[in-house]
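[1] Provided below are the primary sequence and the corresponding predicted coordinates.
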Amino acid sequence: MTALSLVIRPERPEDAPAIERLQARAFGPGRFARTAYRLREGADERMDLGVTASVGSFLVGSVRMGPVRTGATPFVMLGPLAVDPSFEGRGIGGTLTRAAIEAARQAGDGLVILVGDAPYYARFGFTVVPPGRLSLPGPVDPARLLWLELSPGFGAGAAGLVEAVRAG
């Protein structure tokens, strides 16, 4: 198999249409019914934390992060992480995840949460949110609500209903 000529770079505003097409290919129309997607509706995106992966001019992967909070405690939510189905299994998702986490760390964010597969995200340091600490505005399997403290002890101040920081 030939090695990919993969280019990882920060997301740019003009990437939005290609990212939307990528998410449609990766997740299908059912994505809109998921709690994590509903939480992000109408919310700002942290463009400084978004990362893309391309092979030539073809966008094959993307990860975004958005600002969320519980009460007055702000942090970020990773997702969606999307990889084109024809490029799955090549480490693109892991590369994007590491880049986004590092961008959040460099930006001074204290905590990253996500809804995802615990065995997959454990390699990046994510753990299951302790029972009763955080809730989302919709159904989520508690075993899939994960967090990663970027600042030690930051999670102690995060408790309650997670809300998206809305645009406007």
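    Good, I have the coordinates. Residues are numbered from 1 along each chain as shown.

[2] CA only for contacts and neighbour counts going forward, please
    Will do.

[3] nearest spatial neighbour of residue 25, skipping sequence neighbours?
    residue 84 (6.6 Å; CA to CA, 6 or more residues apart in numbering).

[4] Tell me how far the one you found lies from residue 97.
    Distance check for residue 84 against residue 97: by CA to CA, to the nearest Å, it reads 15 Å.

[5] got another, please set it beside the one above:
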Amino acid sequence: MFQLKPEAPDDWWEVEALYDLCFAPGREALSSYRLRDGVPPVAGLSTVARDALGIVGGAIRYWPVHVAGQPVLLLGPVAVHPVHQGEGLGALLMQASMEKAAALGWQRILLVGDEPYYRRFGYARIEGVEMPPPTNPDRILAHSLQEGAWDGVRGAVEKAG
């Protein structure tokens, strides 16, 4: 059993250690990190899952960005500790955080990832939205939290703030 809570400042380094464990060295060299540099994650939306002992088993972060001047959430990273993978924790983090994003009034989410995994959460490839290079355009996925939210929203993804 996991308890989901908004990520607090005191969680930062424990979550970073989880991301280091789950992702390849050099993850911060990815182009999506250029959009995150110097910008805090969206308060109240980035989420930590702790087990009964209080140990972080998973985490998800969201960052504010803009596309064509429109506010967009950039999802990522999402990670689950290897001992808890396959238990549905990643899906729980995705679903709970997306519901909260909608309740907070966000309309659009963007991520860079594998469509076969994220399709079950409503994500699909989006044409005409450009992440900083060298992002593979086939991995740029979008989700509308409100009907038609991505209609006519095309262009470069820009850092918020």
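    Great, that's in hand. No experiment lies behind these values; they were computed from the predicted model shown.

[6] Any idea what the TM-score is?
    Remark: TM-score between the superposed chains equals 0.93 [TM-score structural alignment, normalised by the length of structure 2]; 160 aligned residues with a CA RMSD of 1.3 Å.

[7] In structure 2, what range does the longest helix seen in structure 1 match?
    Using DSSP state H to define each element, structure 1 has its longest helix at helix 92-107. Helix 92-107 of structure 1 corresponds to residues 89-104 in structure 2, going by TM-score structural alignment.

[8] Now the matching stretch: buried residues?
    Using 16 or more other CA atoms under 10 Å as the test for burial, stretch 89-104 of structure 2 gives 89, 90, 91, 93, 94, 97, 98, 101.

[9] Just tell me what residue 75 of structure 1 corresponds to in structure 2.
    Match for residue 75 of structure 1 (TM-score structural alignment): residue 72.

[10] Am I right that residue 64 of structure 2 falls within a helix?
    No: counting by DSSP: H, G, I helix; E, B strand; the rest coil, residue 64 of structure 2 is not part of a helix but strand.

[11] So what's the residue count around the closest residue to it other than its chain neighbours?
    Using CA to CA, 6+ apart and skipping the chain neighbours, the partner closest in space to residue 64 of structure 2 is residue 73 (5.0 Å). Using other CA atoms under 10 Å, residue 73 of structure 2 has 23 neighbouring residues.

[12] other SSEs contacting the host helix or strand of residue 73 of structure 2?
    Assigned by DSSP states H and E, residue 73 of structure 2 belongs to strand 70-80. On a contact count with 3 or more CA pairs under 8 Å, 6 or more residues apart in numbering; DSSP states H and E, strand 70-80 of structure 2 meets helix 12-22, strand 56-67, helix 89-103, strand 108-112.

[13] what's the mean distance for the longest one versus structure 1?
    Average distance between helix 89-103 of structure 2 and its aligned residues in structure 1, after superposition and using mean CA distance after the TM-score superposition for structure 1, equals 0.7 Å.

[14] Kindly provide the distance from the match of residue 75 of structure 1 to residue 136 of structure 2.
    19 Å.

[15] Who has more neighbours out of those two?
    Applying other CA under 10 Å to residue 72 of structure 2 and residue 136 shows that residue 72 carries more neighbours, namely 25 against 12.

[16] I'd assumed residue 111 was in contact with that one.
    No: contact criterion CA atoms under 8 Å: residue 72 of structure 2 and residue 111 do not qualify, at 10.2 Å.

[17] thinking again about what came up before, which among the helices and strands packed on strand 70-80 of structure 2 is found nearest to residue 46 of structure 2?
    strand 56-67 (4.2 Å; CA to CA).

[18] Measure the mean distance from the closest one to structure 1 post-superposition.
    Once fitted to structure 1, strand 56-67 of structure 2 is off its aligned match by 0.6 Å on average (mean CA distance after the TM-score superposition for structure 1).

[19] Same list, the helices and strands packed on strand 70-80 of structure 2, but as JSON lines with distance to residue 1 of structure 2 please.
    Formatted as JSON lines, these follow (distance: least, CA to CA, whole Å):
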{"stretch": "helix 12-22", "distance to residue 1 of structure 2": "18"}
{"stretch": "strand 56-67", "distance to residue 1 of structure 2": "10"}
{"stretch": "helix 89-103", "distance to residue 1 of structure 2": "10"}
{"stretch": "strand 108-112", "distance to residue 1 of structure 2": "27"}
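
[20] Could you point out which of these sits nearest residue 77 of structure 2?
    For residue 77 of structure 2, the closest of these is strand 56-67, at 5.8 Å, according to CA to CA.
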